Every structure is written in structure tokens, then in C-alpha cells.
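Student: Give the three-dimensional model of this entry:
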Amino acid sequence: MTSPQGNGNLELKDRAMSYPEILHHGATHGVTGSCHQLLMDAQHSLLVDCGLFQGAETSADGRGGAGSLPVGFPLDTVKALIATHVHIDHVGRIPYLLAAGFKGPILCSEPSARLLPIVLEDAFKLGVSGDQQQVERYLKLIGQRLIALPYRHWFTLADTPALLCKVRLQRAGHILGSAYVEVDLHYRHTGQKRRILFSGDLGAPHAPLLPAPQPPYRADTLVIESTYGDRLHEDRRSRRQRLEAVIEQALADRGSVLIPAFSVGRTQELLYELEDIIHRKTRSRPAGNSGGYPLPGNASGQTGWPQLAIILDSPLASRFTQAYRELQPFWDQEAIKRVKSGRRPLGFEQLITVESHADHLRMVGHLASTARPAIVVAGSGMCTSGRIVNYLKAMLGDRRHNVLFVGYQAMGTPGHAIQKYGPRGGYVDLEGERFEIRAGIATLGGYSAHADRQGLVSFITRMREWPDEIRLVHGEADAKRALAAELRRRYEQRQKRVNIITP
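Tutor: All right, here's what the predicted structure looks like:
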């Protein structure tokens, strides 16, 4: 049905092909740059995601990468873009897609429609222009293109004498608003029907704030992520205890804990769990103790959990956190129950938000010079840019501080280098300057927002009707190989046939 590898630079009209067919314009050599094109017939295609590449990762043809942003494939048949969720490696190339001439709608879930303009405004300012008038025109255009789809609702994308195409979004459990995409195709001339499913990024069970993803009834072709296809996560049920233990050990070093985190998703999960730790630690604190923490410049203050500052140093993450608060109806029942009990999971007393760049530099200088215990959550999640870089430059060389990774670090990113070489006493290059790593380095694998191998396999095997074709994307080579081997074993056990493709 589909080719093993798409070539986006080849004119579609010159190709002899059978439909449907899938081309991959990203996330084939790693975990970033997600962009997949479903060719339904000679006149109709759709895109699922259009994300940025990060680190050393590139497009399938090697021409698209972190330093090469323009969209390099024909758009004449593309009728719509479906955004599975709003992480930058899934939506960051949308400005370039529009600049290349894309005229269709952008479909996403209702929460994603609230979050996506925040992401795209930031991406536009960083990658295109900071001129406010241009930014406003761009956001107006995005608003005109957005179509927010309720979960579990079939939307007719194409209805012609030859083709009927309907799409549906289902909860993926990765971040708020994340979805996997079901595409139903009916070729009226031949009677052929095909259901194609794009997983986007699938979440793991027991994640804070979000209901776990439920597998679909069926799929004929499945395009599925494989980020952690070669490993199992630590027990997520006990991750709050592990987070607490790692932070207490780090604070015993009498320094700060730096947590690089994505502005949307991971940051809000961390705040949710940190609030729970503080809540449990302070339920019996004496009356009159506000639990506050002095701002830099005040030499007083204790260092126990009730007085520990949780510093959110990211204006973008602060905007997302406010949006998360407004999207409470999409939280899971546990989180909603906490709010009804009077707690503020994303806006508690010890939370300090740093907005201005001047205040950011002041906070970096204060923590670097005093090593006052604090927890700093800042972007970017892979340390490629953002305010976390200034903290790292100022504090990596001090043994009193610690860096705690709670997310995937792609090859070629500073985060990956720190994670790999930091425990060996190595170094990392940040913004063209080399820094020795003396700070403690820790990783909490159970904090991944991605499903592990068991979760990915279960997503497939819990379907009533298993797909006969599976395409593994969004993973490194070892992860794809391990996942493919496990899937083949499961299919053989059930005496089912499957074609597994690794583009």
C-alpha cells in the first residue's frame, strides 16, 4: 500500500503509485521534525504534524535539519494539516509551511487550539520576526486557519465522487490536548476502505493531570512513535517518591536543583507533583508560617520543604501554566478533585515566577553566588536554548548544584552531552563556550511523557483488529529495532501477518 520511504522533492504527478501512500518528511532519523504526508489520491493529501528538527537530526533526505527550516516538498495536493499536539518538534515548522504556500486549515483538539497560538507566537518571534505588527498578522492568520475538533468526533475532510475521507482525534495522554489521528478512507469507485492511524506521541499511564490513552478499535495501517521502543520505564506510580528523594539528596549538597523542562507538558506535570510533595510535607506546619521564600537579596530564610522556593523561570511556561489552569475540564479526575478540595496544583504558595530578563539574570547571579537551595524549572527541555542555558553556564562548574533530567535528550543536544558526559566529569559546549561539568547529574526515567516499549506494544495488541502494516517513526535506530522485534514476536504468537517498515 505504501512505500518504505518518501522523497518529498519528487513531483507526485510524475510518480506511478497506488493509493493511499505515506511519505515521511521528518522523524525518521530520530525523535524530532515530525511530519508525515498521507497521499489519498492524485488530488488529495494531508499532513500530520510539521515540526522542527533539533540537535543533529535531519529529514529523510538529509536536507532538512535544525539549520534548514524551509519546507522542501510539494504542497499542491495538501488539503489540511493535523497537529497531534503542540510540542515544537511537531508544530515548529508551521510558519515555514505557510510561507511555502499552504492554504488549508489546521485541525487540532480543543485544548491544542488554545495552546497552539502561544507556541507559534514564540516560534515566529524566535525564527522569523520580532516585529509586533508582523506577529499579530501572523497570529490572526493562524486563528483563521484553526479548526478545533472535539475528541471522538468524525470530521469530513474530503467528499468527492471518488473519495470520502473522515478524520477523528482521540486522547493520546502525552500532554494536554495531545491526540492520535484516525483517518478513514473510502474509495467509492472500487469500494476499497482503509483506516490509517497516526499515533503522534503516546503518553504513559499514571501521568499527572491527564487520562491515560485508550487504544482504538482497529487500524489497517499504523504510523507509531518508537521513542522508548527499546526500554521499560521505571514504575511511574512511585515517581513522586523518587522525585522527592532525588531532590532531597541534591539539596543536601546545599545547592540548587536545575530541571530543564519543556514549557508545555513537562513543566506543568512537575509543578503538579512538587505541589503534592509540599502539601504532604507541610500539612502539619505551625500556624503563622506562610511557607514563603525570600527573593534574592534577602539573607534570611530556611531551607526545608515548607520554605523551599520552586522557581519557574520561563515566561512561555508561565503562559502555558495559566492556559492549563483554564483548561481544567480536560484534566483527569484526580487533578479535578484536588482543585475542588481547595488546593492549587499549578499555583501554590512556594511557586515563584520570573518574568523579565533582568529578573532572570538577577536570579541566576543570586543562586550561583549563594548556592541557596532552590528548585529551578526552566526551558528548553534539551538545553538547546532558553533561560536554562544561563543557569547551566553559571552553575555547572559548582559541585554544590545538581541538574535533574526528566525528559528525553536527543542526540546532538547539549542536554544529551550533559547527561552522558557529566557523570564522567566531562564538559559541554554552550553557545560556543566550553564548560566543565562538576555539578551532580541525575535522570528520572520514569518521568518520560512517552509510552515505553510495553505501552507501545499494548497500544497495538489491545486493538480488536490489529494493523497489517506498522511504520515505526520518531525513534532512534536501536529503539526501532527493539520495538520491531517485539512486535514480530507478538504477531507470530497470534499467527498474524504484519509488514513492519522503518523509514
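
Student: For the rest of this, base every contact and every neighbour count on C-alpha atoms.
Tutor: Will do.

Student: Look up how far residue 337 lies from the residue nearest the centre of the chain.
Tutor: Residue closest to the average C-alpha location in the chain (CA atoms, centre = their mean): residue 87, at 4.4 Å. The spacing between residue 87 and residue 337, counted by CA to CA, to the nearest Å, is 27 Å.

Student: Quick one: residues contacting the residue nearest to the centre of the chain.
Tutor: By CA atoms under 8 Å, 6 or more residues apart in numbering, residue 87 lies in contact with 119, 264.

Student: Could you do the one 10 residues further on as well?
Tutor: If you count contacts by CA under 8 Å, 6+ apart, residue 97 has them with 50, 70, 71.

Student: So which of these wins on neighbours?
Tutor: In terms of neighbour count, residue 50 stands highest of the contacts of residue 97 at 29 neighbours, by other CA atoms under 10 Å.

Student: what about that residue, which SS state?
Tutor: Using DSSP: H, G, I helix; E, B strand; the rest coil, the structure places residue 50 in coil.

Student: how about it, what does it touch?
Tutor: By CA under 8 Å, 6+ apart, the contact set of residue 50 is 33, 34, 35, 36, 83, 89, 90, 91, 92, 93, 94, 97.

Student: That one and residue 24, how far apart?
Tutor: Distance, residue 50 to residue 24, by CA to CA: 11 Å.

Student: so what's in contact with these two at the same time?
Tutor: Taking CA under 8 Å, 6+ apart as the contact rule, residue 50 and residue 24 both touch 35, 36.

Student: which residues touch stretch 216-229?
Tutor: 31, 194-202, 450-453, 456, 463-476, 479-480, 482-483.

Student: Centre of the chain to it, how far?
Tutor: 17 Å (CA atoms, centre = their mean, to the nearest Å).

Student: Check stretch 431-444 too.
Tutor: Relative to its chain's centre, stretch 431-444 lies at 23 Å (CA atoms, centre = their mean).

Student: Please identify the buried residues of that stretch?
Tutor: By neighbour count on 16 or more other CA atoms under 10 Å, the buried set for stretch 431-444 is 435, 436, 437, 438, 439, 440, 441, 442, 443, 444.

Student: let's see this one next to it:
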Amino acid sequence: MRVLFHGAAGEVTGSLHEVEVAGQRVLLDCGMIQGSFEAERRNSEAFPFEPVGMDALVLSHAHIDHIGRVPLLVHRGFRGPIYAQEATADLMPVMLLDAASLAESDAERANRNRRHGEPKAVPLYTKHDVHAAMKLVRPLPYGRREQILPGVEICFREAGHILGSTCVELWGDDRKLVFSGDLGPKGSPILRDPAVITEADLVLMESTYGDRNHRERLATVEEIGEIFERAWDDRGNVLIPAFAVGRSQELLYWFAKFWDQWGLSRWKIFLDSPMAAKVVEVYGRHEDLFDAEAQKVWRSKPHPFRMPNLRIVESADDSMAINRMDGGAIIIAGSGMANGGRIVHHLKQNLGKRQAHVLFVGYQAEGTLGRRLVDGAKWVRIHGKDYRVGAQVHTVGGLSAHTDQKGLLGWYGQFAAKPPLVLVHGEDRAREALAGEVWERFGVDVTLARPGMHADV
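Tutor: This next block holds a predicted model:
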């Protein structure tokens, strides 16, 4: 068995790993590269392999940095089966059709503004490509060991990151590979904890927060309540960039749970995302995957997705109408790194207001608008225009959907024989810190994956 590393090998996004096993070629994930404009341009480059030569694709979960290039892979010739956990398969068309719509809109805008002699812009892929990809998807439940190719078996195990997220167990050539996917923290609301896996011959593990530990989740929740109280006193709006899958639903969960304590009845709450609205429907179809506490909250009042002052905004006109509000609004909108989507327009309207508050609740990749704001920029450029940052910017790391250094060490520590470990899905600073901790605690010499590297087992 040989693993070749093509993406998310020295960076967080663009998950793409190839496994040569039992005479077959299996891809683990096919994600979008996210971040700066220069980074995202790499999405249109040729794959470092012939798509037609791949025999199967296995997806860990539905975030766009893990599935975002699947339609492009199909467009370029891949015709094998695509295996995904059932809830992931349900989320995929929501995520990918949105990505295709954005790509088509970007190409249309570029062509309207292109100069004479410049080549015509084409979208990375289209909605037609998404529909073609979805025809290849084969949903699987958690816990079922399945032969996907001659001599190759997989099993999806709970990863606790978002709905349907998985750790992938893969067997072949008398060897076992475990790919962590993205791991969520223990005790994360709504989702069950990551599964305990004890045997592997090689482990690929994410390392997004390999250099730090999060605050306790309840301490973070208390901080959010304090920010809301301060924003109410300031008579400003609260803007929360949040991904449509995972973070938005968790925020609404906490809103419902602390409805009275945070005085949320006095606010107008907007979930400004057509995609998040569709995701809410998917969550409703998979309540059997929720943990016991979440099922209890779902049965109580107010229901997280049906709070009396929650408005799920779908039309662009209704979204623009929110910008007429100078205060008293909590606005959750994508994207989570503020590098696109409706949150950008709300930021343009609110960043200059000292009474406004911007609340970041997740990882901000290098090169994104979110990262610049978190790093304390006084001016930011949006859509070619410079905006002064007068708003108060808050970062609360305890709501991350990724586990922290302690959680990563704990997850790897469950493996009985401490198999060889390769770190993926992390910037070098985070990976180096985690590798040092693994060596000190377990005596395992860790490999940091780079594009073009391979690992044999």
C-alpha cells in the first residue's frame, strides 16, 4: 500500500490523497483550495494524475475543502464510484450546486469586465457537472465494512466534525490505513464524539489546530453572551461569518439553549444564507445522528431552527434589506472565512461603525479577509475599495469544529501499537508543534506530508 500526497499537504485546504492498493487507485477526498486569490487559482490546474485512471473516490465529509473539486474531477474524466456517508451524500448537492453557481457568476462577471484580447473566462465547473458527479455517489452508513473494489474495503466511523463527517478505515494488501478526515472536539453539541479506533498500520491525521488548545466550550459560550450584551448596549449589529454546514447550526443550537439567559428575544436574528436554509432541512432528515443532549434540545422550546425571531433569508433583495438596520440585528452569513458570500456585503456596511461587532467563531486561513480582520487590520480592501475597520472584532476559538492539540494527541493515543503517523491538513507551524508533542509523548517520528511525497506501508 502506498499513499501519495497531492493536496492539504502543508496547508489546511484542498484535501487530496491517493492510495495505491491491491492493484487499484483510490482517492481520499477531492477538495477545493481556499484562501487568497492566488491560492484559489490553483484549483483550475491539472490534477497530478489522470482522473480517468482513478478507480474510486472516498469522501470524508461535505465541507467544500474536501469535496469542492469533485465535479471538476468528473468533468475531466473520472467515472468511478464515489463513496460517502449517507448524510454527507445528502449535503453534497447543496454544497456543490452553490459552488457551481458562484463559479458561473464569477465567470460571467469577469467576461463583462474583460478587456479586448483577453481570453474568455470559464467557470471551474457547472451545475451540469455537479449533477453528473452526484450520479456516481454511493451512500454508506456508519459502521458498515464494505468492499468497494476487488481487494479493497472501507468503513466510515464518526469524526464528530460536522453532520456525516467520517474517519475512513481502508483495508488492502493485508494492511490497514486510517484517515482521520477532520476531527471534532469531544462534547461538541449536536454531534457524537469521534469514534475510538485502536488498530492501523498507517495513520493520516489532520493538524489544523496542532499548535494550540481551545478554551473550554462553555467559557466560550459565556463569552458570546457577554459580546451580545455589550453589542446591545452599543446599539450595534453583530455579524457572524459562519459556514453553512456545521457552525451555523451549532450557533442556532446555543441560541435556543441560552435564549432566556442571553435575552435573545429582543434581537432580530437572521440566518442569511440560501445554502444554510437547505442544510437545515438536511439536518432535520438525520436527527438519528445527533447526540442525546441535542435530541433533547430539539424536543424543547424554542426549537433551534424555529425560534420566533429567527428569519432564514433566501432572496438577495431580503438580504440587502438587512443592511438598512443600524442596530439590534444578529446576522449569521457565509462564508465562514469572509472571503465571499453575503457576509462580505454586510461587512462593507458595518465595518466602519464603532458600535458594530464582528464575531469570528472558526479557523481563518491565510490570505482571507477573515484572517486580516482577526490579525487586527485597520483597513481592508473589499471588491476593489478600501474600508476602515472601526467595528469591534472578536475571536472565540472554543466553538471550533476542529479538535485542538490535546484532542489530536488523545485521538492518536488510542491506537494500541502507535503506528506511523503522517500529518496533513495543517500549516507548518501547527504541524511542527504537534509533531514535537507526539515525539515527546509517544516516541513516534512523525512525517509532515508535502505535495509529491509518498508513504509506504
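
Student: quick one: TM-score?
Tutor: Once superposed, the chains reach a TM-score of 0.90 (TM-score structural alignment, normalised by the length of structure 2), with 433 aligned residues with a CA RMSD of 2.1 Å.

Student: need the buried residues of stretch 431-444 of structure 1 in JSON lines with distance to residue 227 of structure 1, can you?
Tutor: Below are those laid out as JSON lines (distance: CA to CA, whole Å):
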{"residue": "435", "distance to residue 227 of structure 1": "29"}
{"residue": "436", "distance to residue 227 of structure 1": "29"}
{"residue": "437", "distance to residue 227 of structure 1": "27"}
{"residue": "438", "distance to residue 227 of structure 1": "29"}
{"residue": "439", "distance to residue 227 of structure 1": "28"}
{"residue": "440", "distance to residue 227 of structure 1": "26"}
{"residue": "441", "distance to residue 227 of structure 1": "22"}
{"residue": "442", "distance to residue 227 of structure 1": "20"}
{"residue": "443", "distance to residue 227 of structure 1": "16"}
{"residue": "444", "distance to residue 227 of structure 1": "16"}
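
Student: between the contacts of residue 97 of structure 1, which is closest to residue 360 of structure 1?
Tutor: Set against residue 360 of structure 1, the nearest of the contacts of residue 97 of structure 1 by CA to CA is residue 50 (31.6 Å).

Student: What's that closest one aligned with over in structure 2?
Tutor: Aligned counterpart of residue 50 of structure 1 in structure 2: residue 30 (TM-score structural alignment).

Student: From residue 184 of structure 2, how far off is its match?
Tutor: 20 Å.

Student: same question, residue 344 of structure 2
Tutor: Shown here: residue 344 of structure 2 relative to residue 184 of structure 2, a distance of 27 Å by CA to CA.

Student: Please apply the same query to residue 151 of structure 2.
Tutor: Counting by CA to CA - residue 151 of structure 2 and residue 184 of structure 2 are separated by 31 Å.

Student: and what of residue 398 of structure 2?
Tutor: In terms of CA to CA, residue 398 of structure 2 sits 12 Å off from residue 184 of structure 2.

Student: cool, residue 363 of structure 2 as well?
Tutor: Counting by CA to CA, the gap from residue 363 of structure 2 to residue 184 of structure 2 is 13 Å.

Student: Overlap of the contact sets of these two?
Tutor: With CA under 8 Å, 6+ apart, residue 363 of structure 2 and residue 184 have common neighbours residue 400.

Student: Neighbour count: these two, which is higher?
Tutor: Legend: neighbour count by other CA under 10 Å for residue 363 of structure 2 and residue 184, higher for residue 184 (24 against 20).

Student: Would you mind finding the match for that one in structure 1?
Tutor: For residue 184 of structure 2, the aligned residue in structure 1 is residue 203 (criterion: TM-score structural alignment).

Student: In contact with that match, which residues are there?
Tutor: Each residue near residue 203 of structure 1 by CA under 8 Å, 6+ apart is listed here: 172, 173, 174, 175, 212, 213, 449, 450, 451.

Student: Summarise which helices and strands the helix ranked longest in structure 2 is packed against.
Tutor: In structure 2, with assignment by DSSP state H, the single longest helix is helix 86-113. Counting contacts by 3 or more CA pairs under 8 Å, 6 or more residues apart in numbering; DSSP states H and E, helix 86-113 of structure 2 packs against helix 64-67, helix 127-134, strand 137-140, helix 274-285.

Student: who's in contact with whichever residue in structure 1 pairs up with residue 289 of structure 2?
Tutor: Structural alignment (TM-score structural alignment) places residue 289 of structure 2 against residue 330 in structure 1. Shown in contact with residue 330 of structure 1 (CA under 8 Å, 6+ apart): 111, 176, 210.

Student: Give me the distance between residue 330 of structure 1 and residue 110 of structure 1.
Tutor: Counting by CA to CA, the gap from residue 330 of structure 1 to residue 110 of structure 1 is 9 Å.

Student: For residue 237 of structure 2, which of the helices and strands packed on helix 86-113 of structure 2 is the nearest?
Tutor: Nearest of these to residue 237 of structure 2, taken as CA to CA: helix 274-285 at 20.4 Å.

Student: Just give me the neighbour total for residue 33 of structure 2.
Tutor: For residue 33 of structure 2, the neighbour count with other CA under 10 Å is 25.

Student: Give me the nearest residue to it, chain neighbours excluded.
Tutor: Using CA to CA, 6 or more residues apart in numbering and skipping residues adjacent in sequence, the residue nearest residue 33 of structure 2 is residue 14, 4.1 Å away.

Student: Helix, strand or coil: sort out that neighbour for me.
Tutor: coil.

Student: What does it correspond to in structure 1?
Tutor: Using TM-score structural alignment, residue 14 of structure 2 lines up with residue 33 in structure 1.
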